[in-house]
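Peer 1: Let's see this in three dimensions:
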Amino acid sequence: MAVPADSTGWLRFGEFRTWYRVTGTPDGDLPPLVVVHGGPGSTHDYLLNMTSLAKDGRAVVHYDQLGNGGSTRLPERGADFWTPELFLDELANLLESLGVSDRYVLFGQSWGGMLVARHAADRPTGLRGLIIANAPASYRLWRSEMEVLRAALPPGVDEALRAHEAAGTTDSAEYFEAMRVFYGRHVCRLDPWPRDYLASFMETADNPTVYSAMNGPSEFHVIGTLKDWSVEDRLPEISVPTLVLSGRHDEATPVTVRPFRDLIPDARWEIFENSSHVPHLEEPTRFHAVVSDFLTGLEK
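Peer 2: Below is the predicted model of the structure:
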């Protein structure tokens, strides 16, 4: 790697900067694990416990995607600026700048899972393995399944949500409280929410430029530029071993996740029975074991 072990810093990305963190001591025998967070418009914080995988010479790389966290913030940029292609270019720049593009493994969570799948479909020569966690294969499927999950909320909750969505008052305290019911069922079932998850949640709430433009006001009301984006048609082109992860209570329902298992030639799917959207926080022991086993298998 071109950067020292256990380091943080910034990488030049055109006229902008991408913040990164490397945990562990790089070893030429083990490809680093590059962690791509969700959102879009979140930060790396809620995935920090994946540093537990930095052992036996495997480095773990986190970064904040452009627009959030420690990376360049651009609140003045409009929706036309925030595209999947921008973030694919940023990821490619990160890999090249860190000197790992010749040998690496990708982990993508939620939106990050779609991003790494699209990256892998171009068959980069250095990619050794892929982990897609809690991600939909398309936002069309996601939006359809959100209707199913919303209909199963306690009486009155979805009605309250839709009233605020129709009125354009999704920034109100009432909408937030009703939204928390959905999040407590399908995003993070831990109570209280872990500190790392809260850090990313509050970053998105305080700096919503990217999330609002690409997603919308909430996980289940997707009206941004991604509302019709899909990677389904590119999945058969992925040529590396792929681990697909989801939670039994996940907002990324089986309908949205199944195309990864069905269309990627070498993919297996693990479901975490006691988790929703963040099994790395909800079932950390099993999560670590499953991911470690997959990573070890790549080296055999």
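
Peer 1: Could you use CA atoms for every contact and neighbour count after this?
Peer 2: Fine.

Peer 1: buried residues in stretch 120-131?
Peer 2: Buried residues in stretch 120-131, counting neighbours by 16 or more other CA atoms under 10 Å, are found at 120-121, 124, 127-131.

Peer 1: let me redo that: stretch 132-144
Peer 2: For stretch 132-144, the buried set under the neighbour-count rule, 16+ other CA under 10 Å, comprises 132-143.

Peer 1: Just the buried residues of stretch 204-219, please?
Peer 2: Result for stretch 204-219 [16+ other CA under 10 Å]: buried residues 204-205, 207-219.

Peer 1: Among the residues you listed, which ones are in helices?
Peer 2: Within the buried residues of stretch 204-219, membership in helices is found for 204-205, 209-214, as judged by DSSP state H.

Peer 1: May I see these organised as CSV, with distance to residue 62 added?
Peer 2: Compiled in CSV, these are given as follows (distance: CA to CA, whole Å):
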residue, distance to residue 62
204, 17
205, 21
209, 21
210, 19
211, 19
212, 23
213, 23
214, 22
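
Peer 1: tell me the two of those residues that are most distant?
Peer 2: 205 and 214 (14.2 Å; CA to CA).

Peer 1: End to end on stretch 159-179, go ahead and measure it.
Peer 2: Taking CA to CA, to the nearest Å, the first and last residues of stretch 159-179 lie 11 Å apart.

Peer 1: Please provide the structure for the following sequence as well, for comparison with the first:
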Amino acid sequence: MTEAIPLTTPRALADAGRQGTVGFGEYETWYRITGELRRDRAPLVTLHGGPGCTHDYLLAIADLAEQTGRAVIHYDQLGNGRSTHLPEKGTDFWTVELFLAELDNLLAALGIQGDYHLLGQSWGGMLAAEHAVRRPTGLRSLTIADSPASMELWVAEANRLRDLLPPEVQAVLLAHEADETYDHPDYQKAMQVFYDRHVCRVLPYPPEVAATFAALDADPTVYRTMNGPTEFHVVGTLRSWSIIDRLDRIAVPTQLVSGAYDEATPACVQPFADAIPDVRRHVFPESSHLPHVEEREAFMTLLTGFLATVDERVAG
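Peer 2: Sure thing, here's the model as predicted:
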């Protein structure tokens, strides 16, 4: 059984200074801004994971607004959280291109498309990389947190980590996957063993992390369509996704982060390090998939320094 380790000191989350929605075709994208948008300091836009999660579990990153005066923007991607839900939509609707268009629309609606930093976590990092390879003129830097460069690598590494679970846990997972009984309590319990090792080692989960999991349970449309029923049983439309052969097109400074116990293992992250021209890499030694939660202070220190260095380079 995973030991509950308080890897970071609990601390309150910053309040939003502004929140609302922007139209995206006939739908709406919900956003929140912490801090003031300033001409002299490019904001940081965060992209949450899933696909199908919500912004909540990334709220600790709003620390930057309080600590540095840099505005931090969170939003719920379409189909999730406070944005428009579309449970009736099928596989042809939920695409990478849809979420890229939504991001472009949000940047333009907020008037920041000419100057911004981007941080994507897990699936959000995949989406951020897809955005960056198009070389948008306003993108100042990219932070890819806990993300794979291809789903083939992700699945291979997830299966390797899964093979290290207790045999009785593996047996339960296999039995219910064969029957496709993913909502069975025994399957959920077995799945949690993996999650407590490789997704979040802070137990019990902090409220903002629990909020995202609750929202995902309430409407799993996007997650199950694009990913599948769990982090390690990927049968959705993203199962063949890869950006490896396009990574050399990323033209901005890039920070890679992950955790030593991360389901996004070194093998998943390595292609980013190999192919992005201007890249640096950091592994948080006590974290799994959520180092911004598990080692919050250290994560914010690293991110603050990276963004400041990029801003100084642009100003110089």
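
Peer 1: Kindly provide the TM-score of these chains.
Peer 2: Structural agreement between the two chains, given as a TM-score (TM-score structural alignment, normalised by the length of the first structure), stands at 0.97; 296 aligned residues with a CA RMSD of 0.8 Å.

Peer 1: Report the two of the buried residues of stretch 120-131 of the first structure separated the most.
Peer 2: Farthest pair in these (CA to CA) is 124 and 131. Separation: 15.3 Å.

Peer 1: from the buried residues of stretch 120-131 of the first structure, which is closest to residue 12 of the first structure?
Peer 2: Sorting those by how near they are to residue 12 of the first structure, with CA to CA, puts residue 124 at the top with 21.4 Å.

Peer 1: sec struct for the counterpart of the closest one in the second structure, please.
Peer 2: Matched by TM-score structural alignment, residue 124 of the first structure corresponds to residue 136 in the second structure. In terms of secondary structure, residue 136 of the second structure is coil; the call rests on DSSP: H, G, I helix; E, B strand; the rest coil.

Peer 1: Tell me where the stretch 201-316 of the second structure has strands.
Peer 2: 254-259, 279-284 (DSSP state E, counting those that start in this stretch).

Peer 1: I'd like these laid out as CSV, including distance to residue 310 of the second structure.
Peer 2: Shown next, in CSV, are the strands of the stretch 201-316 of the second structure (distance: least, CA to CA, whole Å):
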stretch, distance to residue 310 of the second structure
strand 254-259, 10
strand 279-284, 12
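
Peer 1: Out of those, flag the one nearest residue 297 of the second structure.
Peer 2: strand 279-284 (11.2 Å).

Peer 1: quick one: buried residues of that closest one?
Peer 2: Of the residues in strand 279-284 of the second structure, those scored as buried under the neighbour-count criterion (16+ other CA under 10 Å) are 279, 281, 283-284.

Peer 1: Return the distance of the closest residue to residue 201 of the first structure other than its chain neighbours relative to residue 173 of the first structure.
Peer 2: Nearest-residue entry for residue 201 of the first structure: residue 42, 7.1 Å, with adjacent residues in sequence omitted and distances by CA to CA, 6 or more residues apart in numbering. Distance of residue 42 of the first structure to residue 173 of the first structure, computed by CA to CA: 21 Å.

Peer 1: Who has more neighbours out of those two?
Peer 2: Each of residue 42 of the first structure and residue 173 had its neighbours counted (other CA atoms under 10 Å), and the higher figure belongs to residue 42 (27 against 10).

Peer 1: Next up, the contacts around the more buried one.
Peer 2: 64-65, 68-69, 200-201, 203-204, 211 (CA atoms under 8 Å, 6 or more residues apart in numbering).

Peer 1: can the residues you listed go into JSON lines with extra columns for distance to residue 105 of the first structure?
Peer 2: Supplementary listing: those in JSON lines, determined by distance: CA to CA, whole Å:
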{"residue": "64", "distance to residue 105 of the first structure": "18"}
{"residue": "65", "distance to residue 105 of the first structure": "18"}
{"residue": "68", "distance to residue 105 of the first structure": "23"}
{"residue": "69", "distance to residue 105 of the first structure": "23"}
{"residue": "200", "distance to residue 105 of the first structure": "23"}
{"residue": "201", "distance to residue 105 of the first structure": "26"}
{"residue": "203", "distance to residue 105 of the first structure": "27"}
{"residue": "204", "distance to residue 105 of the first structure": "27"}
{"residue": "211", "distance to residue 105 of the first structure": "26"}
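
Peer 1: how about residue 14 of the first structure, what's its partner in the second structure?
Peer 2: For residue 14 of the first structure, the equivalent position in the second structure is taken to be residue 25, counting by TM-score structural alignment.

Peer 1: Pull up the gap between the counterpart of residue 36 of the second structure in the first structure and residue 6 of the first structure, please.
Peer 2: Residue 36 of the second structure maps onto residue 25 of the first structure when the alignment is built from TM-score structural alignment. Relative to residue 6 of the first structure, residue 25 of the first structure is positioned 7 Å away (CA to CA).

Peer 1: Comparing those two, which residue is more hemmed in?
Peer 2: Remark: of residue 25 of the first structure and residue 6, residue 25 carries more neighbours, 19 against 15, as counted by other CA under 10 Å.

Peer 1: In contact with that one: list those residues for me.
Peer 2: Taking CA under 8 Å, 6+ apart, we find residue 25 of the first structure in contact with 4-6, 54-55, 57-59.

Peer 1: same question, residue 230 of the second structure
Peer 2: Taking CA under 8 Å, 6+ apart as the definition, contacts of residue 230 of the second structure comprise residue 191.

Peer 1: what's the spacing between it and residue 19 of the second structure?
Peer 2: For residue 230 of the second structure, the distance to residue 19 of the second structure equals 31 Å [CA to CA].
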